[in-house]
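[1] model this:
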Amino acid sequence: MSYEIVHTFGFTVYFVFLLFFLWISRFAKTSAGAGWWACSLAFALCGRLALFLMLPSSNVHPAAFIYAIFIVLEKPFLLTGLARFLNLDLRERWFWVAAAVAELWVLLTWMADATPLMRSAGYTLINACFLVYAAWLAYHHRHQIPGWALTVTASASAVLAVHWLVAPYIIELQPSWFRNGFVLGTSLVLIQYSSLLAAILLRFQKRLVDAEAKALGLAFLDPLTGLKNKRYMETLFDHALLLATRPHQVVAVFYIDLDNFKPINDNAGHAVGDEVLKTVASRLQTHTRSTDICARVGGDEFIVIGTQLENPDQAYGIAKKLLDQLTAEIDVSGANYALGASIGISLYPIHGTKLAELIDRADSAMYQVKRNGKSGYVIYQAGEKSANS
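    Reported below is the predicted structural model:
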């Protein structure tokens, strides 16, 4: 393979990835790492172009000098991008100090007309140190990004560090390996930057998934109390029921309407009323199990779904516990407010297998409690009239 093909392959790879990182860096809320990696690739690209344009001449020293100048500058940009991408608090100025030392070495050995091995020894050592540090950072923080992207970055960087350390000595002993060394190095750089690109895309994906999950959660939550809302009940109840209930178990639907809430809202104001509702929601969540479902379906109306009941009689115990909590006084800004609660109960699968049926029958039972004096609970009995009929 000719030098022209080797270096054409090299600068083409760098150019394509440079365009990718420049494109990604323009996305809103993108990590700053993409822009820094675009800069690092720009310097690597310039180094390869220098080799491509100048190596055909008989004097390779100027090409090697310019290549070394550019390739040293690639590494601090690479490391800075990694630190910014991972949001690490590092003293980045030391990257530039090390790069300056390497550049000084290149300049002094060039002016002293040192041997090729002497010229490369200093800056290849610093390049290798940069890459070892990049490998350590990527591996140590690999769990920040899902998948294997940063593990691949760490592996490619570590192998590249070894490559930088041994390549000058191999070339000194076997000059024909010069070409093969560039092919190997370019392949490792391709893997390194591919994994960094994958890390950015995986972070994007995670951000989108998290945003979607948050939006979905908000769509199914009551904004005031944080309980599930009516949309959740209508959309996901059957699925939740399937997950929470085992064969031969009973599910109880408790339809709760607060008594004496309207006077609090009217006399103390809506702000106090909202605090009362938040306390009610907190008590419902605190005194139900993790497998149960609590929802606010109206202004002062709530539904609790008790799952995994072994027999219908357990519903009475749950209803009593809920009633005790809801009738206990609620303190808001030093003032105490007393509520009552009318609780109607329907049972799955005794009174129905669909949510609409169960809620309708629990609602009917709740109105029976209201007709009988409020603040109590009763299980739906067949033949009762629905409140909506």
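[2] all contacts plus neighbour counts: C-alpha atoms, from now on.
    Will do.
[3] Tell me where the protein has helices.
    3-25, 33-54, 61-85, 93-111, 116-140, 149-173, 177-219, 230-244, 261-268, 270-286, 314-327, 355-371 (DSSP state H).
[4] Please provide the structure for the following sequence as well, for comparison with the first:
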Amino acid sequence: MPSEIVHTIGCTAYSVFAILFLWMSRVPRTNSGPGWWAGAMAFALAARLAYQLLLDQTDLAEAVFAYAALVAVEKTLLAIGLVEFLGLKLRHRWFWGALLLAEAWVVIGWLSDIQPIARSVGLAVFNAGFLGYVAWTAFRHRSEIPHHLLLLTAAASAMLVVHWMSAFLIFQAFPNWRVTGFLLGTVLVLVQYLSLLAAVLAEFQRRLVQAEANALDMAFQDPLTGLNNQRYMNTLFEKALVLANRPHQYSAVIFIDLDNFKPINDLAGHHAGDEVLRTVANRLRRCTRSTDICARIGGDEFVVICTQLEATEQVGDIATKLLGELIAPIAVEDKRFVLGASIGISLYPIHGNSLAELLEHADKAMYQIKRSGKNGYRIYSDQPSQTSAGPADR
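    A predicted model of the protein is given here:
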């Protein structure tokens, strides 16, 4: 294959990669890794263009000198980009120091009578050293990026180490192999940067999935307590019943309104009130099961939906347990607060088949407790004389 075609392929591919990495670096909240790789690709492109231009106008020595000086920068930016992409705490000054030594060696080799083989050895050692670092670092952190992308980076970089350490010897023995060597190097570099490009895209995908998960959490979660909200209940109530309940089982909608909460906000401030609500939420989580739903639907109003109840009598035990948790003192900083709770209960399917109907009936039962002295529980009945009251309502 003619050298012009090899270099045209390399220049075209490097240009595309440089543009893609530059575009990725401008995506919000993206670390600086892709920006460094865009710079690396730009220097790789400049090295190819300089080599081809000088080779046509002057001699091979000048073309090799320009190519070596620019490629050394490319390898430095490649390594720094990987450090930044992986978030490693490694100072850049070590890379710049090594680059300065490499450039000094290139200049000294150009200005002095050092044998070409000696100049090539020095440059090969530098490039192989940086590529070896990239290979080792990518392999070490291969599990941090999915689909084994960094493992591919490590493999391509390791093969480039071998390529750099052997190419100058092959060039000396077989000068006509230079075009083949450039083609092989181009393919390995493209595989190396393609894997890094895919790694950046994989990171974008991970961020997108996480953002969607966070958005769903915000849509269905109370931001203060971390409990579910009413939107969650409205969306998933029927599905929860289908998944959790078997024939001849019951579910209970337990409506909880905290007693004596307003004075906490008025006297101790909203900060203390927020801490009390978080504590209440944690207690509700602690004394319910994984199949139950805990939600905050208002300022000091909570709902617990208990599924898989074998008998209606079980709801009394659950309400007593919840009430015991809620009347226990709550410490906030150096103060202790004692709450109560008015709890209304409705049963599915006895008191309704929809969440709205069950909540309405549980709310009515809760207000019956409020009117009769607070701090207790009551099971809804459309005949007040048959309403079931909890032992705490005595």
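[5] ok so, going back, same list, the helices of the first structure, but as TSV with mean neighbour count please.
    Shown next, in TSV, are the helices of the first structure (neighbours: other C-alpha atoms under 10 Å):
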stretch	mean neighbour count
helix 3-25	18
helix 33-54	23
helix 61-85	22
helix 93-111	16
helix 116-140	20
helix 149-173	20
helix 177-219	16
helix 230-244	15
helix 261-268	14
helix 270-286	18
helix 314-327	18
helix 355-371	22
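[6] Turn those helices into TSV, including distance to L339 of the first structure.
    Formatted as TSV, the helices of the first structure follow (distance: least, C-alpha to C-alpha, whole Å):
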stretch	distance to L339 of the first structure
helix 3-25	57
helix 33-54	57
helix 61-85	54
helix 93-111	64
helix 116-140	56
helix 149-173	57
helix 177-219	28
helix 230-244	23
helix 261-268	6
helix 270-286	9
helix 314-327	5
helix 355-371	14
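[7] Of all those, which one is nearest K385 of the first structure?
    The closest of the helices of the first structure to K385 of the first structure is helix 355-371. By C-alpha to C-alpha, the value is 6.5 Å.
[8] what about the closest one, how far off from the second structure?
    Taking mean C-alpha distance after the TM-score superposition for the first structure, the mean distance separating helix 355-371 of the first structure from the aligned residues in the second structure is 3.0 Å.
[9] That helix packs against which elements?
    helix 230-244, strand 250-259, strand 340-348, strand 376-379 (3 or more C-alpha pairs under 8 Å, 6 or more residues apart in numbering; DSSP states H and E).
[10] And those: which comes nearest G273 of the first structure?
    That would be strand 250-259 among those, by C-alpha to C-alpha, at 11.8 Å.
[11] which other residues reach that closest one?
    Strand 250-259 of the first structure is contacted from outside by 245, 300-312, 315, 319, 339-349, 358-359, 362-363, 366, 374-375, using C-alpha atoms under 8 Å, 6 or more residues apart in numbering.
[12] compared with the second structure, how much does that strand deviate?
    Mean deviation for strand 250-259 of the first structure: 2.1 Å (mean C-alpha distance after the TM-score superposition for the first structure).
[13] in that strand, what's buried?
    250-259 (16 or more other C-alpha atoms under 10 Å).
[14] And the residues you listed, which is closest to P168 of the first structure?
    For the buried residues of strand 250-259 of the first structure, the nearest to P168 of the first structure is V251 (74.6 Å; C-alpha to C-alpha).
[15] Name the nearest residue to the counterpart of that closest one in the second structure, sequence neighbours excluded.
    Correspondence of V251 of the first structure to the second structure, assessed by TM-score structural alignment: S251. Leaving out its chain neighbours, the residue that sits closest to S251 of the second structure by C-alpha to C-alpha, 6 or more residues apart in numbering is T307, at 4.4 Å.
[16] Surely that neighbour touches L241?
    Yes. In this structure, T307 of the second structure is within contact of L241 by C-alpha atoms under 8 Å, at 7.2 Å.
[17] circling back: tabulate the buried residues of strand 250-259 of the first structure in JSON lines, adding columns for distance to W96 of the first structure.
    Converted to JSON lines, those look like this (distance: C-alpha to C-alpha, whole Å):
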{"residue": "V250", "distance to W96 of the first structure": "69"}
{"residue": "V251", "distance to W96 of the first structure": "66"}
{"residue": "A252", "distance to W96 of the first structure": "67"}
{"residue": "V253", "distance to W96 of the first structure": "67"}
{"residue": "F254", "distance to W96 of the first structure": "67"}
{"residue": "Y255", "distance to W96 of the first structure": "67"}
{"residue": "I256", "distance to W96 of the first structure": "67"}
{"residue": "D257", "distance to W96 of the first structure": "68"}
{"residue": "L258", "distance to W96 of the first structure": "68"}
{"residue": "D259", "distance to W96 of the first structure": "71"}
